[in-house]
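Peer 1: missing the sequence, but the structure's below:
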């Protein structure tokens, strides 16, 4: 894990990578993607961080799961139910029910951006019984090659208020842990679907 602080805003920016250090070329790609799509400006009482995950599945398949703002339970293990209010479009709200085990039961979230060309999904939490105040996140999916096959680099970043009594480090570690769990589950689901698709392809004669 590498980090950077002292960005002039008083916030804390961290980069969390749960994988072994990638090759130099891969690091350059990651840095460029973060620079283009994940530039948050945390305030004095906020922290920000970025989590990366390399998935052995084509970007189209991974994105088909990520883009479903109306069905986060397809890969997020802590979501038990999701109801979208109104039409599925930018600006719509979803009511998410959280499974037991987390210090929350509901979350109200707004779809801020959905770009199917650049593979960008952005949300903002606007209500719920939790401590994630002024939480905004961006998740992007980028095609890459992994072990000679089609893969996807997924990056999720966020900015959030630091609750009273907590430090910026504590807050970042908590949110990072949730995101890592979600992205690990995304990888499992995506790679399983990719294997199923591959097995279903007819053998070449």
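Peer 2: Here it is on my side, so go on. In this text the structure is predicted, and so the values were computed from the model without any measurement. Numbers count the residues shown, from 1 in each chain.
Peer 1: Could you use CA atoms for every contact and neighbour count after this?
Peer 2: Fine.
Peer 1: In space, what's closest to the residue nearest the centre of the chain - neighbours in sequence excluded?
Peer 2: For the chain, residue 156 is the residue whose C-alpha lies nearest the centre (C-alpha atoms, centre = their mean; 3.4 Å). If the residues on either side of it in the chain are set aside, residue 156 comes closest to residue 139, at 4.2 Å by C-alpha to C-alpha, 6 or more residues apart in numbering.
Peer 1: So that neighbour lies in a helix, does it not?
Peer 2: No - going by DSSP: H, G, I helix; E, B strand; the rest coil, the assignment for residue 139 is strand, not a helix.
Peer 1: Next up, the contacts around it.
Peer 2: If you count contacts by C-alpha atoms under 8 Å, 6 or more residues apart in numbering, residue 139 has them with 120, 121, 122, 154, 155, 156, 157.
Peer 1: Please determine how far it is located from residue 101.
Peer 2: Residue 139 sits 24 Å away from residue 101, taking C-alpha to C-alpha, to the nearest Å as the criterion.
Peer 1: one more structure, for comparison:
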């Protein structure tokens, strides 16, 4: 991790999802704890994503009468030469599904433990 966990910080991510990539370099573009907004830009890695940026927002929601959370992720990305728009969207959607699954796992562990404080995350890739 380079930086102070603030805007402009860069992290190296090891991709372990089975996607056709093993590393990704991401820069934190936006972070608003009060509004629950996270924005990142992918700036490198061994994948074909170019000019990818994403905004994630988190919203409290009642789901089947129980408190829950709705997570919305929107993205923009250039279609790389040699790929179609559909292939690029398929890859990004698979990446988003993996990220949301990881977020759900962490959230469920926190809920089971009755934790509301942040879980320290080792970001060293």
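Peer 2: Sure, I can see it. All values reported here derive from a predicted model rather than from experimental measurement.
Peer 1: How close are the two chains, by TM-score?
Peer 2: The pair, once superposed, lands on a TM-score of 0.81 when counted by TM-score structural alignment, normalised by the length of the second structure; 115 aligned residues with a C-alpha RMSD of 1.9 Å.
Peer 1: before we move on, back to that, who wins for neighbours among the contacts of residue 139 of the first structure?
Peer 2: The member of the contacts of residue 139 of the first structure surrounded by the most neighbours (other C-alpha atoms under 10 Å) is residue 157, with 27 neighbours in all.
Peer 1: Next, the contact list for the aligned partner of that residue in the second structure, please.
Peer 2: Counting by TM-score structural alignment, residue 157 of the first structure corresponds to residue 74 in the second structure. Applying C-alpha under 8 Å, 6+ apart to residue 74 of the second structure gives the contacts 54, 55, 56.
Peer 1: sorry, back to before: counterpart of the residue nearest to residue 156 of the first structure in the second structure?
Peer 2: Residue 139 of the first structure maps onto residue 56 in the second structure when the alignment is built from TM-score structural alignment.
Peer 1: Please report the distance of that match from residue 33 of the second structure.
Peer 2: Counting by C-alpha to C-alpha, the gap from residue 56 of the second structure to residue 33 of the second structure is 12 Å.
Peer 1: report the longest helix in the first structure, please.
Peer 2: Counting by DSSP state H, the longest helix found in the first structure is helix 168-200.
Peer 1: Report the buried residues of that one.
Peer 2: Of the residues in helix 168-200 of the first structure, 168, 171-172, 175-176, 179-180, 182-191, 194 count as buried by neighbour count, 16 or more other C-alpha atoms under 10 Å.
Peer 1: Show me where the first structure has its helices.
Peer 2: Along the first structure, the segments classed as helices by DSSP H run 24-37, 59-66, 168-200.
Peer 1: ok and the second one relative to helix 168-200, angle-wise?
Peer 2: Orientation check (axes from the mean of the first three to the mean of the last three C-alpha atoms, to 10 degrees): helix 59-66 of the first structure against helix 168-200 gives 120 degrees.
Peer 1: Mind giving me the packing neighbours of helix 59-66 of the first structure?
Peer 2: In terms of contacts (3 or more C-alpha pairs under 8 Å, 6 or more residues apart in numbering; DSSP states H and E), helix 59-66 of the first structure is packed against strand 136-146, strand 149-161, helix 168-200.
Peer 1: and the shortest one, how far from the chain's centre?
Peer 2: For strand 136-146 of the first structure, the distance between its averaged C-alpha position and the chain's averaged C-alpha position is 8 Å (C-alpha atoms, centre = their mean, to the nearest Å).
Peer 1: Likewise for the longest one?
Peer 2: Here helix 168-200 of the first structure shows a centroid-to-chain-centroid distance of 9 Å under the convention C-alpha atoms, centre = their mean.
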